[in-house]
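1. Fold the following.
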Amino acid sequence: MFETLNPAAPDGILMLMSMFRDDPRAEKIDLGVGVYKDATGKTPVMQAVRKAERRLHETQATKSYLGLAGDTVFNELMIGLLMGDKADRTRLRAAQTPGGTGALRALSDLLRLARPDATVWVPSPTWPNHVPIITASGLTTNIYPYFDAYTNSVDVDAMLDALEQLPAGDVVLLHGCCHNPTGADLAPEHWKTLADLMVRKGLIPLVDIAYQGFGEGLEEDAAGVRILAETVPEMLVAASCSKNFSVYRDRAGAAIILGRNRSEADIAYSQLLGVGRCIWSMPPDHAAACVRIVLHDDDLRANWQAELESVRLRMLSLRNGFAEALRRQSNSERFDFIANQRGMFSRLGLTQTQVMELREKHGVYIVSDSRFNVAGLPGDRLDDLAAKVISIL
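-> Next up is the predicted model:
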């Protein structure tokens, strides 16, 4: 049986991790892997999550199943975190999933059931796993223009012009905030224009929001999702707790649907739970339970928000510092865009040859499209790193 198979294409980021691990140079720098790192290079457990874990350990009396939807209190709290207090809860439903990736797969399967002939349009560029997840559900994908590499910003006009050409019923994948891999986000006024276009053209938004709290702030980063929810009749949202709660390996996320009315939301939700039943049956509990404890306890929630804000401000500081160091080393404004972008990622605009040279000559590891992890920047060696970047241009 297995002799009919060909080797799977290697994952570029996982290969980069292996290469970095095997590199003996003491001064090597890992800017590739997409996890938050503190000043010591560690990915810490957040204080509020640690306290929630202790409370869970002390009070949890059983490991029995919770049901297809997982932790229903967690689900309601996630709706509140994403949609705010003014959201129409009668039309919103959420199911717990194994991370944001699980939410994307479940929502893709739901789309295949509801609109099997629809095309899912993804921005260029986008997270490399988006297309494989969506096509694995049997859906067709295509791309729309998003990022202008010349200005290092969103090409809003090209994006809107392209979406104007799409047929009713097609799906548009959007990054809720902190675009991966570019760090270039839509402004609030662009979200409003986009929402109106979606209604007028009969398009369905599929929002992937994996970094809420990493960009402009916890509430500010949800602005785009909320503008859409207030405007469009239907939408899908894949939310991740991996980054903003730092529960990466424990896998907690939510698949959220907005229906045109209560009845259609209930029907779609029943199908969403059926999708989950066929993939993972029951979602894992530990991380979602910890998130639920944090969000449900005023003191823990305040502690979490304060730590999340410190994470956001640290990344902003690193962005500004790196942009300034690159300006000094290059004697130009070429890299000033880094300070204006948001989230954990930006791209340096290097060729693959330059990326390889940076790795081989200087032990600086970034992804082949020149995406780098802002949180991995060495705060005490920014000028040295900037000099290495400039040396290979």
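2. alpha carbons only for contacts and neighbour counts from here, please
-> OK.
3. Does residue 359 lie in a helix or a strand, and which?
-> Assigned by DSSP states H and E, residue 359 belongs to helix 352-362.
4. Find the nearest non-adjacent residue to the most centrally placed residue in the chain, please.
-> In the chain, the centroid-proximal residue (C-alpha atoms, centre = their mean) is residue 210; its distance is 2.8 Å. In space, and not counting its chain neighbours, residue 210 is closest to residue 240: 4.8 Å by C-alpha to C-alpha, 6 or more residues apart in numbering.
5. Tell me the spacing between that neighbour and residue 364.
-> 29 Å (C-alpha to C-alpha, to the nearest Å).
6. To compare against the first, here's the next sequence to fold:
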Amino acid sequence: MFETLRTQPPDKIIELMKLYADDPREGKIDLGVGVYKNPDGVTPVMRAIKTAEKRLWEDQTTKAYVGLIGDPAFNDAMVALVMGDAIERAQVASAATPGGTGAVRQAFELARMANPDLRVFVSDPTWPNHLSILKHLKIETVPYRYFDNATGTVDVPGMLADLEQAKPGDIVLLHGCCHNPTGANPGAGHWREIVAVLKQSGATPMIDLAYQGFGDGLEADAAPTRLVATSLPETLIAVSCSKNFGVYRERTGALMAVAQDTDRVAALQDNLAYLNRQNYSFPPDHGARAVTMVLTDPELRADWEAELEDMRTGMLRLREQLAAELRARSGSDRFGFIAEHRGMFSRLGATPDQVQRLRDDHGVYMVGDSRMNIAGLNEKTVPLLAEAIVKAGV
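-> Predicted coordinates for the structure are as follows:
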């Protein structure tokens, strides 16, 4: 039977990680893999998480399964973190998932159950795994314009024009903040325009919220999601705890389905539980339990928020430093958009040849579309990167 199988195309980011690991040069810079790193190049266990895990180790008396949707306290805490007071808890169905990727997968599955002829409108570009999962599920994708390479900003007119083509039964996939891979985000006024187009089209929004707290702060980063969820009849929200809690390997996430009509919530909740059962039965709990402890303990939460804010502002300082170094070396402000982007990523606008030149000549590793992870830098490597970018002719 297995003679029919063929090898899959290599994952570009995983391939890049191997190339970086095999490079013997001491001055190499890894801007490819999408994880936060501190100035020492370490992805740390956050202080509050470490404390929560210690308490969990001391107090936990069983490793028995949790329910199909995970610990109810985790779902309550995550809904409160994302939605604040914008939506009543009774309007939200929620289930724990294995990371944000699990939430994205379950959201696509749920939407296809509701509409077998589902189309998903996806920003061009988007996180590659969005497209990979949709292809695997054989769900039709429709790209919409998003990023203007010339200016490093969101192509709002193009985006809105393309989204006008959506119709009832379609899903429009949006990044809640810190767009991956570009780092460019719509402004508050643009979000209101997006909501107006969605209202007119009748399409259902799905928000991938993987970086809350990494952009402009926890509340500011949640504002677009809250606007969408309070303005439209139904909204799907896929949430990841990997970045803002640093629990990457614990696979901690949640899928939320918001309905203005509370009569629909019971059926949504039942279907979320059903999908969990079909795909992995009971979701992971260790990371979710630690996150719940952090969010519900005032001391731990204050410490977590303080460390998260340090991470966020540190990335902003790196952006500003890189933009300034590039301005000084290039004699122009054409890279000023880097300071305006938010989150871990920016799309530099380099050609594949220039990206290859950065790798071969300067040991700078970034994804082929020139997405770079700002969190892979520190104060010492920023000038080296700026010099390499100019020398590579970007």
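7. Report the TM-score for the pair.
-> Here the TM-score for the pair of chains, by TM-score structural alignment, normalised by the length of the first structure, is 0.98; 393 aligned residues with a C-alpha RMSD of 1.0 Å.
8. what about the strands in the stretch 151-300 of the first structure?
-> 153-154, 171-175, 204-209, 235-240, 253-258 (DSSP state E, counting those that start in this stretch).
9. should've said the stretch 1-150 of the second structure
-> Using DSSP E, counting those that start in this stretch, strands in the stretch 1-150 of the second structure cover 29-30, 92-98, 119-124, 140-145, 147-148.
10. Would you mark the buried spots in the third one?
-> Buried residues in strand 119-124 of the second structure, counting neighbours by 16 or more other C-alpha atoms under 10 Å, are found at 119, 120, 121, 122, 123, 124.
11. I figured the last one hits residue 148, correct?
-> No - counting by C-alpha atoms under 8 Å, residue 124 of the second structure stays clear of residue 148, with 10.0 Å between them.
12. Between residue 240 and residue 364 of the first structure, which is the more surrounded one?
-> Taking neighbours as other C-alpha atoms under 10 Å, residue 240 of the first structure and residue 364 compare with residue 240 leading, 29 against 22.
13. quick one: the more buried one and residue 253 of the first structure, what's the gap?
-> 4 Å.
14. and for these two, which residues touch both?
-> Listed contacts common to residue 240 of the first structure and residue 253 are 99, 100, 101; contacts here mean C-alpha atoms under 8 Å, 6 or more residues apart in numbering.
15. ok, so of these, who is nearest residue 316 of the first structure?
-> Lowest distance from residue 316 of the first structure to those (C-alpha to C-alpha) belongs to residue 100, with 24.1 Å.
16. Distance of the closest one relative to residue 22 of the first structure?
-> In terms of C-alpha to C-alpha, residue 100 of the first structure sits 30 Å off from residue 22 of the first structure.
17. Residue in the first structure paired with residue 367 of the second structure?
-> Following TM-score structural alignment, the counterpart assigned to residue 367 of the second structure within the first structure is residue 367.
18. Number of residues surrounding the residue lying closest to its match once chain neighbours are set aside?
-> In this structure, residue 367 of the first structure finds its nearest non-sequential neighbour in residue 32, 5.4 Å apart by C-alpha to C-alpha, 6+ apart. Residue 32 of the first structure: 24 surrounding residues under other C-alpha under 10 Å.
19. which residues sit in contact with residue 32 of the first structure?
-> 13, 16, 17, 365, 366, 367, 371, 372, 373.
20. now residue 174 of the second structure
-> Going by C-alpha under 8 Å, 6+ apart, the list of residues near residue 174 of the second structure reads 122, 123, 205, 206, 207, 208.
21. any idea how far residue 182 of the first structure is from residue 376 of the first structure?
-> Taking C-alpha to C-alpha, one finds residue 376 of the first structure at 16 Å from residue 182 of the first structure.
22. More neighbours: which of these two?
-> Using other C-alpha under 10 Å, the more surrounded residue of residue 376 of the first structure and residue 182 is residue 182, with 29 against 25.
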